[in-house]
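Asker: just need the structure, nothing else, for what follows:
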Amino acid sequence: MTVPAQDSARTGRGRLVLIGLFVLFFGSALGAGMLRFSGWMPAGLKNHGELLQPPVDLRQHPPQLAGGGHYAWEPEARTWRILAVAPAAGCGADCAQVLEQLDKVWRLFGHKADHVDVLWLGAPPPDAERLRVLHVLQDDAALRGALPRSADPAGIPLYVVDPNGFVILRYRPGTDPGHLRTDVARLLKLR
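Answerer: Got it, this is the predicted structure:
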């Protein structure tokens, strides 16, 4: 029994379509697996700050407010913190500039700003009392020592602290405040 030429061409086309679908499905899965295991990540999913591995546990060093009293972590409130560490020797214009940037970042959170506290470790600049969101902490050597590279000669490092009191991100001095805002805004969505 002979197969007509038309059926043979149709069978060949069917095989090519089947092979094409196979390559399309398994090829994309193979490509995605290669990207995943090579460490590649889309730019929109990368954080701008340095991810601290392991996170630093600040629950062992409970901060005290400069005006007296204790700053409680209160994990059930789901409040994220931005911690600025001023140089122990004091600072001038750099502190005022960082404080202004932190105030702007905090305001840009809009209705979610109530879920972000800005903490300042060390002596604040003279006009710091105008910011109602700022919590000035007493300078504590143990707290400074717990933070990685807090005595940065380049300026004021910033840290992101989760609601439980773990430091998860560090930003080097002079970091673009927009990067800090982007990362914290992404974290606020986890509420």
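Asker: make it CA atoms for all contacts and neighbour counts henceforth
Answerer: Will do.
Asker: from the contact counts, what lies against the helix or strand that contains residue 117?
Answerer: Following DSSP states H and E, one finds residue 117 within strand 116-121. Packed against strand 116-121 by the contact rule (3 or more C-alpha pairs under 8 Å, 6 or more residues apart in numbering; DSSP states H and E) you find strand 80-85, helix 93-108, strand 134-137.
Asker: another sequence for comparison is provided below:
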Amino acid sequence: MNRPVDPAQATRNRNRMTLVAIALLFFGALAVAGFLRFSGWRPAGLKARGELLQPPADLRRVAPVLADGTQYAWNPATRTWRIAAMARDCDTTNAAACADVLSQLDTVWQLMGRDADRVDVLWVGAVPANGTRPGTLRAVRASDALRDGLPRSSDARGPVVVYILDPNGFVVLRYAPGFDPGDLRTDLSRLLKVN
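Answerer: A predicted model of the protein is given here:
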């Protein structure tokens, strides 16, 4: 014989099951998020397109000297990011390739829009005579301290290696010769939004 079902008991059981289901959804989502976080997975939209330098190279103690002989100050209070281009043989054999990279950097700089004034373009080495120049271009004299501070600055694949430096003077991203300027623009625009 079937026992009569108490409506109050049935409601309590249904409420308990709903509470258990909500708790499972909540803690299950936390468990999945924790697993993904500690496994190293990151959404494709959050990954840097350039080579993320771990740990970042520290150029704070290096005092770059501009082509006119004055010293370039890092001055972190201005919150200025830098695109540094380490060039070699741009005045001789690689003039056309260097001019092309300089024009690409100008395009990236212009696409920064209202944030373009917060980005300095440092060209380390001889600046090519041809090519469009960004408004904040600073010609920097090449030195051993700069070469040593910029990781893998001489790359056999091309004459120019490009870096992004944070306002404090840390080198955070590296772009090998032949990089896509769109990748540089994407990474730099994300960094400008954060800072």
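Asker: if we can go back for a sec, residue range for the strand holding residue 117 of structure 1 in structure 2?
Answerer: Under TM-score structural alignment, strand 116-121 of structure 1 corresponds to residues 119-124 of structure 2.
Asker: the matching stretch vs structure 1, average distance?
Answerer: Aligned to structure 1 and superposed, stretch 119-124 of structure 2 gives a mean residue distance of 0.5 Å (mean C-alpha distance after the TM-score superposition for structure 1).
Asker: quick one: that stretch to chain centroid distance?
Answerer: 15 Å (C-alpha atoms, centre = their mean, to the nearest Å).
Asker: which residues touch that stretch?
Answerer: 80-87, 105, 109, 134, 136-142 (C-alpha atoms under 8 Å, 6 or more residues apart in numbering).
Asker: follow-up on the earlier one: any chance of the helices and strands packed on strand 116-121 of structure 1 in a markdown table, with distance to residue 182 of structure 1 and mean neighbour count too?
Answerer: A markdown table is the format used below for these (distance: least, C-alpha to C-alpha, whole Å; neighbours: other C-alpha atoms under 10 Å):
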| stretch | distance to residue 182 of structure 1 | mean neighbour count |
| --- | --- | --- |
| strand 80-85 | 13 | 24 |
| helix 93-108 | 9 | 17 |
| strand 134-137 | 20 | 22 |
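Asker: closest one to residue 157 of structure 1 among these?
Answerer: strand 80-85 (5.9 Å; C-alpha to C-alpha).
Asker: and the contacts of that closest one?
Answerer: 115-122, 144, 150, 156-163, 184, 188.
Asker: quick one, it and helix 93-108 angle?
Answerer: 170 degrees (axes from the mean of the first three to the mean of the last three C-alpha atoms, to 10 degrees).
Asker: whereabouts in structure 2 does strand 80-85 of structure 1 align?
Answerer: With TM-score structural alignment as the criterion, strand 80-85 of structure 1 aligns to 81-86.
Asker: just the buried ones from the contacts of strand 80-85 of structure 1?
Answerer: Neighbour-count burial (16 or more other C-alpha atoms under 10 Å) applied to the contacts of strand 80-85 of structure 1 gives 115-122, 144, 150, 156-163, 184, 188.
Asker: what are the ranges of the strands in structure 2?
Answerer: Secondary structure of structure 2 by DSSP state E: the strands cover 51-58, 81-87, 119-124, 137-140, 160-165, 170-175.
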